[in-house]
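Undergrad: Structure of the sequence below:
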Amino acid sequence: MARYTGPVCRLCRRDGAKLFLKGTRCDTTKCAFERREGPPGQQPPRRGKMTAYGTQLREKQKVKHYYGVLEKQFRLYFEKAERTKGNTGAALLGLLERRLDNVVHRLGFGLSRPQARQLISHGHITVNGRKCTIPSALVRAGDVIRVKNRAESLDIVRAAQADNNKQVPDYLSITESQVPEGIVGRLPSIEDVSIPVDMQLIIELCSR
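TA: Predicted coordinates for the structure are as follows:
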């Protein structure tokens, strides 16, 4: 499975937005985005106004980095969103928000999307009672996301829940049980996305 393995704090600085790629560290004074101004690199940033293409590209890269998808995956999501009825931008964000690794993170089972992706890949998460090891799997309304009932899985998730201070979005709910469990109440909408995104810029770029 292809994935970005470089320093993630550079991505936040490049995109000009805090993407919370390091979990609780992003809420502390150690956050590189807060300590260092401007994009990464030894050379000073160029003067002058960014072009329209550059603005569109940065917005797309911000969404890609936030959800942890690569260019080919993003293009496939965009093509799928184009084929759906209604607003393409809302459909695209809805597909990204429905990814299992994102849902596991939004439930608080993982402090970051990379950690949630690792939990899924290592078999710690079940969907409707069946083990799912595909982080990009799309959840549906009514799906039950549950931590595997074994000591190793429970210890990892409970530690993440103890450190997590993020609010669970409205389209998800956590049930009161000894084993951490969440339910997808409805499909997510564009209002459920936790970072500001100008989808019109992304649609204009991807439609070229």
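Undergrad: From now on I want contacts and neighbour counts done on CA atoms only, so please keep to that.
TA: Fine.
Undergrad: Which element, helix or strand, includes the closest residue to R117 other than its chain neighbours?
TA: Counting by CA to CA, 6 or more residues apart in numbering, R117 lies nearest to D101, which is 5.1 Å off, once chain neighbours are set aside. D101 belongs to helix 100-106 when assigned by DSSP states H and E.
Undergrad: So which elements touch the next helix or strand after that helix?
TA: Once the chain leaves helix 100-106, the next helix or strand it forms, by DSSP H and E, is helix 113-121. Under the contact definition 3 or more CA pairs under 8 Å, 6 or more residues apart in numbering; DSSP states H and E, helix 113-121 sits against helix 100-106.
Undergrad: could you measure the spatially most central residue of the chain against T55, distance?
TA: With the centre of the chain defined as its mean C-alpha position, the nearest residue by CA atoms, centre = their mean is Y67, 3.1 Å away. Here Y67 is placed at a distance of 19 Å from T55 (CA to CA, to the nearest Å).
Undergrad: and for comparison, fold this next one:
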Amino acid sequence: MVADPVKSAGCKINTNVVLERKDMARYVGPQCRLCRREGEKLFLKGFRCETAKCAITKRKYPPGQFSWGRGKLSKYGIQFREKQKVKRFYGVLERQFRNYFRKAEKQKGNTGDNLLVMLERRLDNVVHLLTFAHSRKSARQLILHGNVTVNDKKVDIASFLVKVGDVIRPKNSERSRKLVQDNAEALKSRKISSWLEFRQGALEGVVTQLPNRDDISVSVQEQLIIELCSK
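TA: Have a look, this model is predicted:
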């Protein structure tokens, strides 16, 4: 049996560093920089994105000291930026996105439409669209903390894909229901997507049909993404 060189040397392992490395893939910096980098609102900060304080409204140029001096994007650069925009909008990582793309390729129909519809069906996106949460990030947190049920079963996986007939409700606890009710009341002016039905009295949402290409929330040229991921 070969001895661990770190332990044999009497060194202590810093577990904090290990934890930080595991979480390095998740972006934890300023959200507004992402919107500015993509040049349009990705609605990553809820209410703030709809006010005059939105970074895109105040500074509609890429972040960085010498952003004005950057040259024209190459064909690859344009494709890459389109993919990054979709990833950041839905809050998925590169490996997750590649998995969605492989599944979309295997399905019948247009691969680009299949990819976007699959992302739109994510539970964190649905919870956000139903006004249960201010943003997709806060919706993800709501789900991970066990505050959301699908068909009366707790679901704490943000990437869960909803299907027709699914009923999404807050967990049957006073704290969860109050949290969702407060958010729904604050966002009551927001229009609910046509493929979803929100029942204010029962405080629940129902998937009435699967989304189609016209229901996709983000403006994207999916063909550029398909060209990039197919290489």
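Undergrad: can you tell me which residues contact the equivalent of the residue nearest to the centre of structure 1 over in structure 2?
TA: Matched to structure 2 by TM-score structural alignment, Y67 of structure 1 sits across from Y90. Counting by CA atoms under 8 Å, 6 or more residues apart in numbering, Y90 of structure 2 makes contact with 119, 125, 136.
Undergrad: just R99 of structure 1 next, same as before
TA: Applying CA under 8 Å, 6+ apart to R99 of structure 1 gives the contacts 135-139.
Undergrad: One more: V157 of structure 1?
TA: 109-110, 147, 180.
Undergrad: Now the counterpart of G108 of structure 1 in structure 2. Nearest residue, chain neighbours left out?
TA: Matched by TM-score structural alignment, G108 of structure 1 corresponds to T131 in structure 2. Excluding the flanking residues, the one nearest T131 of structure 2 by CA to CA, 6+ apart is A184, at 5.0 Å.
Undergrad: Helix, strand, or coil at the aligned residue in structure 1 for I168 of structure 2?
TA: Matched to structure 1 by TM-score structural alignment, I168 of structure 2 sits across from I145. Of the three states, I145 of structure 1 takes strand under DSSP: H, G, I helix; E, B strand; the rest coil.
Undergrad: my read: I145 of structure 1 touches R130, true?
TA: No: shown here, I145 of structure 1 and R130 do not form a contact pair, counting by CA atoms under 8 Å, at 9.5 Å.
Undergrad: distance of D101 of structure 1 from L201 of structure 1?
TA: Taking CA to CA as the criterion, D101 of structure 1 is separated from L201 of structure 1 by 25 Å.
Undergrad: These two - which one has more neighbours?
TA: Neighbour count, other CA atoms under 10 Å: between D101 of structure 1 and L201, D101 has more, with 33 against 18.
Undergrad: how about that one, what does it touch?
TA: By CA under 8 Å, 6+ apart, D101 of structure 1 lies in contact with 113-114, 116-117, 120, 135-136.
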